[in-house]
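[1] Model the structure of this input:
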Amino acid sequence: MALSAREPLVPAERLVAEMVPPPRFDGVRFDTYLPDPQQPSQTEAVRVLSAFAESLGDGTGAAPTGRKRWFRRAPKAAAPSGPRGVYLDGGYGVGKTHLLASLWHAAPAAPERKAFGTFVELTNLVGALGFQQTVRTLSGHQLLCIDEFELDDPGDTVLVSSLLARLVEHGVALAATSNTLPGKLGEGRFAAADFLREIQGLSAHFRPLRIDGEDYRHRGLPEAPQPYTDEEVKAAARRTPGASLDGFPTLLGHLSTVHPSRYGALVEGVGAVCLTDVTPVPDQSTALRLVVLADRLYDREVPVLASGVPFDRLFSEEMLRGGYRKKYFRAISRLTALARDGRQLV
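    Just a heads-up that it's a prediction; the model follows:
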């Protein structure tokens, strides 16, 4: 089959039901996170987030016995006080999504009373349900976890900031990870102060938690495999159950016709993604769509086999120096990990 022949449709009720950690992070827990011994902030993050989860109570508003509550479900008419959320601040590959999903699993509320999704999935939910209905749908939740909070679209940032403000009024606890602002260079990661400033008026509700470290996907692992030939990729696709086979330029063109919120549905049920003629992406819009696809493939642990240029040459030097560079490095990191998994197909 070809991904470029798929046109997924995702009904609104499915968007709500699927706001859970993706398959890669379904089994993660705090005790499966492996902190780098050289980075004490990683061990501290596990400790703080574990206490954060315990402080949430059972989701009914009652505080856990003998424990200090970080979040108090305030009456709707009263302005909530104190931090009601945590922001995980760190570079790509330090395990922020692992920790965010572990927090979701550790929160004591029933699964239907806590939600986990990417920023793109959350904005698409608002588009499908409308703002007020989204507030009503999520306001009864104990916890909302937002991965990859996007700050490069001012309109969407204001929209989600307004949504979070309403949810905080209803006592919903928040947790988020974030991406780089356009124009932010330096460390290649985004500073907590910028996140808090951008989510207008919500800074008092977030406790920044910095997580230092190197990309765990490359820690002690061999170099990424070199691309295979077109013939090897096509042969592997034919003998691999559930594999897709696409020419890379054709797939990039198809991505422009599918909303990024549907990329998860686009690769649903796919056992492996086989790509021929991988070339550097031609422009920024295409590159950003590819980043989202890489995230969804990584979430679902779909191995990738490719011919053409290596994945570390997908993005131009100009892109890797620009404001979206953190996203591009994350995509390279994740595609490289999936390419290692894809070696078994040859």
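[2] only C-alpha atoms for contact and neighbour calcs from this point on.
    Noted.
[3] ok, E214 - how many residues close by?
    Neighbour count of E214, defined by other CA atoms under 10 Å: 16.
[4] sec struct for it, please.
    Under DSSP: H, G, I helix; E, B strand; the rest coil, E214 falls in the coil class.
[5] what does K327 give?
    Look at K327: counting by three-state DSSP, its state is helix.
[6] I'd say it and V291 touch.
    Yes. Using CA atoms under 8 Å as the test, K327 is close enough to V291 to be in contact (6.7 Å).
[7] Around R166, how many other residues sit close by?
    18.
[8] in which helix or strand would I find A236?
    Using DSSP states H and E, A236 falls within helix 230-239.
[9] Contacts for that helix, please.
    243-245, 272, 274-277, 305-308, 345-346 (CA atoms under 8 Å, 6 or more residues apart in numbering).
[10] ok, so of those, who is nearest D58?
    Taking CA to CA as the measure, D58 lies nearest A272 of the contacts of helix 230-239, at 39.8 Å.
[11] so what's that closest one up against?
    With CA under 8 Å, 6+ apart, A272 has these contacts: 237, 240, 242-244, 302-305, 342.
[12] can you count the residues close to L314?
    So L314, with other CA under 10 Å, has 19 neighbours.
[13] I'd guessed it sits against D283; true?
    No. Counting by CA under 8 Å, L314 does not reach D283; the two are 10.7 Å apart.
[14] next up, for comparison:
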Amino acid sequence: MTSPQTRSAGELDSLADRNPRVPPQQLVAELVPPPRFSDVRFASYVPSPEHPSQAQAVAGMSAFGGRVLEGGGARGGLAGLFKRRAAPAGAPGIYLDGGFGVGKTHLLSSLYHQVVTEGGRSAAYGTFVEYTNLVGALGFLPAVDALAPNALVCIDEFELDDPGDTVLMSRLMRELVDRGVKLAATSNTLPGALGEGRFAAQDFQREIQALAGQFDVQRVDGEDYRHRGLQPAPAPLPDEEVERVAAARAGATFDDFPAVLAHLAEVHPSRYGAMVGSTTAVCLRGVSTVADQMVGLRLVVLADRLYDRDIPVVASGVPFDAVFTDELLNGGYRKKYLRAVSRLSALAREGAALRG
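    A predicted model of the protein is given here:
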């Protein structure tokens, strides 16, 4: 059998050859914190003394978790939720608002573990796009039925990509609250301002305000990317070095960047996680700047799935802080693209260490 060190480019595994079929039941079963956050707890979050809101967020999220554990099973509507004297007081959801890199995902994952690992209750954890993909795969009412048995549903990186998703997520959350499910979400935008800069928010004000009214807001201050700037991406490697790393590392994939971008259009985003799940490193030859919005947003989802699974990226071409055009970076999806640049750059720094 050919050893990894002597494989040619044609013998290497390729992401562009993968098109996994994920059963809907698996999509539901995989609604758990990503491996990067599988062991975090409130106790492992270290609040900055310069930003008291961080310690307040820990206390607020932990208290909310206590309310989830004190609550009973699913109830038959909002009236039942609030009229029963034994029901915990407060809004049915908590919304963790803060800048980039202040630990919101750490806190949301800690809340999940408080409820599931320590409290023995059921919960679901996913990103905003994973829930919209779930609805697309199952249908709306089956998705509600699949999520409703949980005591808590956690929504990370709450985003409004388009008006249809606004209406969809608003309706989904109302249905879950009606069944007694508690909600927790993170975002970089206050709930009343969701959608600003992306579409005519006033046309969907009713839907946006309906979302906002379901959450108590817990602010998390701290230094964010708008003030500190993104860390520079590592220098790209030569093409032959990328191929050498791929050949030497068992489980690594090797692709031309344009081929991966084209393949992403053929795979539903709900399957990106399964597509990269068994990969030990993603090696990309010829990374180039992306100017198309749809291509860019698919790359954002791929970057999130790679980051969740802590998969190093080894790349040649342009550095990842130049992978999106200025037009995309300054548009309505700015936060998504900046997050992707930061995450891809971090994974590329890990990938650069594989050269040895």
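[15] Work out the TM-score between the chains.
    The TM-score (TM-score structural alignment, normalised by the length of the first structure) is 0.87; 323 aligned residues with a CA RMSD of 2.3 Å.
[16] Pipe the contacts of A272 of the first structure into a markdown table and attach neighbour count and distance to A109 of the first structure per row.
    Putting those into a markdown table (neighbours: other CA atoms under 10 Å; distance: CA to CA, whole Å) gives the following:
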| residue | neighbour count | distance to A109 of the first structure |
| --- | --- | --- |
| A237 | 24 | 42 |
| T240 | 15 | 40 |
| G242 | 14 | 36 |
| A243 | 21 | 37 |
| S244 | 21 | 38 |
| V302 | 24 | 30 |
| P303 | 24 | 33 |
| V304 | 26 | 36 |
| L305 | 30 | 40 |
| G342 | 20 | 37 |
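[17] between the residues you listed, which is nearest L196 of the first structure?
    The nearest one, if we look at these relative to L196 of the first structure and count by CA to CA, is V302, at 34.0 Å.
[18] In the second structure, what residue corresponds to the closest one?
    Aligned by TM-score structural alignment, V302 of the first structure pairs with I311 of the second structure.
[19] For A252 of the second structure, see how far away the nearest residue to that match once chain neighbours are set aside is.
    Nearest residue to I311 of the second structure, sequence neighbours excluded (CA to CA, 6 or more residues apart in numbering): A281, at 5.5 Å. A281 of the second structure sits 5 Å away from A252 of the second structure, going by CA to CA, to the nearest Å.
[20] Off-centre distance for stretch 122-129 of the first structure?
    16 Å (CA atoms, centre = their mean, to the nearest Å).
[21] so where in the second structure does it end up aligned?
    Going by TM-score structural alignment: stretch 122-129 of the first structure matches residues 131-138.
[22] so how far does the matching stretch sit from its counterpart in the first structure?
    Following superposition, stretch 131-138 of the second structure is found to deviate from the first structure by 2.0 Å on average (mean CA distance after the TM-score superposition for the first structure).
[23] So which residues make contact with that stretch?
    Residues beyond stretch 131-138 of the second structure that count as contacts (CA under 8 Å, 6+ apart) turn out to be 24, 27-28, 142-143, 165, 168-169, 269-270.
[24] likewise stretch 296-309 of the first structure?
    Under CA under 8 Å, 6+ apart, the answer for stretch 296-309 of the first structure is 22-25, 227-230, 233, 263-264, 267, 270-280, 334-335, 338-343, 345.
[25] Return the members of the contacts of helix 230-239 of the first structure classed as buried.
    Using 16 or more other CA atoms under 10 Å as the burial test, these include 243-245, 272, 274-277, 305-308, 345 as buried.
[26] Just to be sure, which of these are found in helices?
    Per DSSP state H, helices hold no members of these.
[27] Same list, the residues you listed, but as CSV with distance to V48 of the first structure please.
    CSV is the format used below for these (distance: CA to CA, whole Å):
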residue, distance to V48 of the first structure
A243, 41
S244, 42
L245, 44
A272, 37
C274, 41
L275, 42
T276, 45
D277, 46
L305, 39
A306, 41
S307, 44
G308, 44
L345, 41
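[28] closest to R207 of the first structure among the residues you listed?
    A272 (39.2 Å).
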